[in-house]
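S.K.: Any chance you can model this:
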Amino acid sequence: MECPLPEYPLSGAARSENARTRRLASVELSFDGGAGRVHQAADNGDNDAYTTRPMAYSKGLEHDGRGFLKAGAFEALEQALTRPGTDQEVDPAFDVPVAHVFDPDGSKVRTTVGGSKVGYRKLESPLAGMYYENEGPDPDGVGMAPAPKLGESELCAEMVEVYAMALVRDMTFSQLSEPSSLLTHVDPSVEGGQTLTFDNAGKPATVQDLIDGLNALAWFGKGGPVSSLGGGPLGPDLTGHEQRRRAARFDTEDTTGTRVTAETLFRGSSPGCKTGPYISQFLLAASTNGRVGFGAQEISLFVKPMRAGVDHMTNWAAWRVVQNGEKLSGLDECDPTRRPITTPRDLAAYVHIDQLYQAYFCACLMLLNAGVPGQKGFPNAGRDTREGFATFGGPHVLSLMTEVATRSLRAVRRQKFQIHRRARPERLAAMLTLAAHEPVALGNAADKFTSMLTEMGVIGGGNPDTRRILDWIAARNALLNACADDRVYQVAPDPEDFAPSDAGNFLLPMAFPEGSPMHPAYGAGHATVAGACTTVLKAFFDLYDEDGDQLIPRLDSASPGGRVFTAVGQGQFGNCSPFCIFSDPPDMTVEGELNKLAANIAIGRNFAGVHYYTDYYDSLRLGERVAVGILQEQMTAYPECVKMSFRDFDGHRIDLETDGSGTAPGVTMSVDNSDAPEDVAAWWVQTLAEFPERP
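M.R.: Next up, the predicted model:
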């Protein structure tokens, strides 16, 4: 791109007119190019297909003893969220049948703490997706593919995966990387916690046994039949989006052979996520004392860990009161000594109460403190007389991350509430439990649950490897229910509550007392913000060599001695004070560790039990597109040539460039070195193009 000498109208009418022209150019970019061409894909149809609405988000509404909604409750929620048939965009009163309607005096509350009843929770920002934006894509200008359908292999696989993640919360990530490690859990009723093993045919189970259970599922396994969002007018085969999503879980795109390994178990989908330790260096390697410099202050990367072995919602009474919205938040049991993120439960503790851009703010501080330079295409790069600060320096990038965070949250709220309204894993687990005992209770969804339970090995006697995972869940629930009286809260019994057998109790043990937040699963707020903030970091810092396509390992700038940190188990820190150090793999890079950071934060929510894998995968790419739209739009404000180059979460090279003219044509985007309009447009709708547009 040619870069003419910039013209600077210093003041007066010329400056004012130039500012207006540039502002209008940014509007043109937002609505006539890029995200302005995106269509909204329809939801997967599950909420309309089944009379019992087993996959509909309904938390905070009133549920009967078997977990179903009172008549008309979900329809009232939909009406308030979307205002069909009216000339109003929003319902200011938002009069939906939550607790103020079904229990105005609190007489139905069953949970007490110290003898006092708890209150009720409220839905979180249900109308945020109806708000507009004055920067970047409109919330309706970006979208997500339909979520996996009930009864299909992908949903079956990601539900079993969430079960598996719940089982290993108190193992270290180092242990999970070794197939021979014993599969352990903690009995919290014993003083200090007692480590137990899961049983596998009379022998202690191992991590490899868990992996075998996952690989026995069609979605993960040896090229078995895989159902998909195809079906009907799209045909029986996997869509391209599903193929990419499936392949991204593994080290290879080969469609045969065992898929999940200890090296790929619970890992992210982007370049670098499967390299090196599970936890990103940006969550560990600030320094040997775990602190990040923040001006004259420091920020500790250590977390206050939740007490090992303490899981929640393992009996139907506790599950039901949480679905009705009873407020158990803030009742976590924590250990007083802070430590580096060592176990999945530690990661869940981090993502429970973090400020959503927190991890990326700290990562940005680490990069700035390490002296990692800005991009070569910035106007101050290589200059003898100036350097970045207000523009293309620390204040610029640190504030830009907060901007993309708020915008991406509105975009994902629209997906959650106005479009998909997908149930959280805790609800699907309860419906699977009910289906294992009373399939007829699921109405016209019974066959779909029978299909899932058959693939899981619960029905029909097949697939014993996967069945073991559900048996371990049932055993874990029985152990925790035996010591339920030790909780800081108590739930009064209700004779209407369904009572599953111990062996058939497949409720999902939750890391948080309150379970999921008060908003639907798809998309995920943490993952969307992760995608947006990480994209800003990759677009701002110089992560590539002179050819622009080879990654430079810069971890030696962020960690002492060019080494890699990994946290080990409590009591095993030894001289690592408190990290263990080993040689730096040559293919670990800053870009990879940033991608891994985004995956850690998003998948940390899966370890807590509040999200599925697809919530992470698709939301990450939603946030990425919000960020690219904002970066592209802001280029109209730059009166000099600026170029940003980075790789997206699928490995495509993205170039954003302006000639400084302040016009929409003066801002270009290319994907894999092509600026052809059709190629750029295809990138914006990569996750959406194959699916029918929402009416």
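S.K.: contacts, neighbours, all on C-alpha from now
M.R.: Noted.
S.K.: Check the offset of the helix or strand where V101 lies from the chain's centre.
M.R.: Here V101, judged by DSSP states H and E, is contained in helix 99-102. Distance of helix 99-102 from its chain centroid, counting by CA atoms, centre = their mean, to the nearest Å, is 31 Å.
S.K.: Would you do the same for the sequence below? I want to compare the two.
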Amino acid sequence: MRQHKDDCEIGPLSPVQRRNTAYQVRENAALSNFRKDPLLEENCNQDECHYPNKIGNFSKGLPHNDLGVVDQGAYESLNQALNSGNRDDLENIPLAGPAKLVNPQAAYAYSLVGRDSHQYDIPAPPSINSAGIASEMAEVYWRAITRDVSFNDYESNKLIRLAAEDLSSFSEYNGPKEDGQVTPDTIFRGNSEGDLLGPLISQFLWKSIPYGSNRITQKNRTTIADHNFMTTYNEWLHIQNGGTPTEPSNYDKKSRFIRNGRDLAEWVHRDFSFQSFLNACLILIGFGRDAIDPNNPYLHSKTQIGFATFGEPQVLDLVTSSANIALEAAWFQKWIVHRRLRPEAYGGLVHNYLTNKLKAPVHQELLNSKSLKIIDKEYDTFLLPMAFPEGSPLHPAYPAGHATIAGACVTILKAFFNENFQIPDPVISSSDGLSLKRYKGATLTIGGELNKLASNIALGRDFAGVHWRSDGIEGIKLGEKVAISILKDHRHSFNEDFKGFTLTKFNGKTITIS
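M.R.: All right, here's what the predicted structure looks like:
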């Protein structure tokens, strides 16, 4: 410890020592990531190789023929630009309309915290000829059909029961089941602990948010019932070619608490990247001391409280900053590895196949789905009815950006808060979404409701028709990996006597980052 009487600055290290130690902390973190992370061989589903006309890959915004098949030269230009990473090449990709591709250069960005975005792996998504994608497409059809059914009415609703029965027949449906069957209690939910307990919607999307001296009531602007988009072939093709939608969303005159799939879809249509997780963090802070993670070193200090470390500023910073680091990891997978098509594009494939206009490897299990008969009867097409006028954004499907953010932000929140803490005064929305009432069911915990929040935000995009279930589930897992890596880097930056971050992963395994 320095003891020079003329120094204004006191402390255990001299300026030179501190500078050297700071450098060493950063170097150790970088070396740890460099030495421990293997060089990964990324796996894709090989659709780009198996189907030379590229019907299995993302091509929205590029020019397409009348069957929705992408211009081969344009697709090759996209691939060459992505392969080179050259800014001029990326500026010369031929587009068919005014809509622009969303941020492919983010795939090349480097992060200064945690592992490099290219050092996270995810499994290949189902191929367009598989039973897996058949089940996922049937699920998004059913989500579209039942968008306006209140979650409170799932048990008694005939369409929900029919959807559960239909999805149970798929050999590779990967959603939750009871005794091997999809039920009204499990349908459209996530796969993690807590997802099947209590209401489908997380408490963190319903409870009021402390915001400084104010409280924000979570009533939201939503769209009117029975108003779907891209249900005519001409509009669908126009949007695939990057055209501007010909009709806008029509909004409900009343704000509502999230009460059905349409409301949830509109929430994840208009939210900013980490919005729901910032809200959750503020709600958790409002729960008080007992909601703090037991490993927090200041819970038992006689003279100190946490602030810049282990306090509100730090958790607010990490839960928000982790979102963009997660997006960089997702964007690498989206553009450089998988280039997976969106459900709306697959709906066009199904339509052209069933109207005998295009040969396509549509799986028989999807052709047997009762959802197709309902869609055909309602719209006289087999296109996927979309919740958004513009359909999906112009970047590939896999993994979902919302899901990857969700996995990262929720993992940070689990590290700083007590997962076993019981949610006080839980609520449930009325069927019309105009009020909240007290929820009187099973005990809900922070950990379970955070898992549910991640699923709501990830799979809420499926209610809109812009993502597949595997986009969400695997995106959550990817985001979790990103957050764990961030926490590892931060773990060795503290002066406090800290035993490490302990949290429960989405697969139910408890880990300690020490």
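S.K.: Please state their TM-score.
M.R.: Superposed pair, TM-score by TM-score structural alignment, normalised by the length of structure 2: 0.94. Supporting alignment: 503 aligned residues with a CA RMSD of 1.9 Å.
S.K.: what's in contact with the helix holding V101 of structure 1?
M.R.: Residues outside helix 99-102 of structure 1 that contact it (CA atoms under 8 Å, 6 or more residues apart in numbering) are G60, L61, E62, Y120, N324, G325.
S.K.: can you check stretch 354-361 of structure 2 too?
M.R.: Stretch 354-361 of structure 2 has contacts (CA under 8 Å, 6+ apart) with L67, I128, N129, L349, V350, N352, Y353, F382.
S.K.: same check, this time on stretch 323-334 of structure 2
M.R.: Surrounding stretch 323-334 of structure 2, the residues in contact under the criterion CA under 8 Å, 6+ apart are 104, 106-109, 111, 116-118, 120, 273-274, 339-340, 395-401, 404-406, 408-409, 475, 478-479, 482-483.
S.K.: Now the buried members of those.
M.R.: 104, 106-109, 116-118, 120, 273-274, 339-340, 395-401, 404-406, 408-409, 475, 478-479, 482-483 (16 or more other CA atoms under 10 Å).
S.K.: Let's see which of those end up in helices.
M.R.: Mapping those onto helices (DSSP state H) picks out G401, T404, I405, A406, A408, C409, G475, L478, G479, V482, A483.
S.K.: List the contacts of the residue mapped onto V315 of structure 2 from structure 1.
M.R.: In structure 1, V315 of structure 2 lines up with V397, judged by TM-score structural alignment. V397 of structure 1 sits next to C364, V536, L537, F540 when contact means CA under 8 Å, 6+ apart.
S.K.: burial of the first one, as a residue count?
M.R.: Other residues near C364 of structure 1 come to 25 when the count uses other CA atoms under 10 Å.
S.K.: Look at it and tell me its secondary structure.
M.R.: Under DSSP: H, G, I helix; E, B strand; the rest coil, the three-state class of C364 of structure 1 is helix.
S.K.: What's the match for it in structure 2?
M.R.: Using TM-score structural alignment, the partner of C364 of structure 1 in structure 2 is C281.
S.K.: quick one: the helix or strand that A539 of structure 1 is a member of aligns where in structure 2?
M.R.: When elements are assigned from DSSP H and E, A539 of structure 1 belongs to helix 525-540. Aligned by TM-score structural alignment, helix 525-540 of structure 1 falls on residues 401-416 of structure 2.
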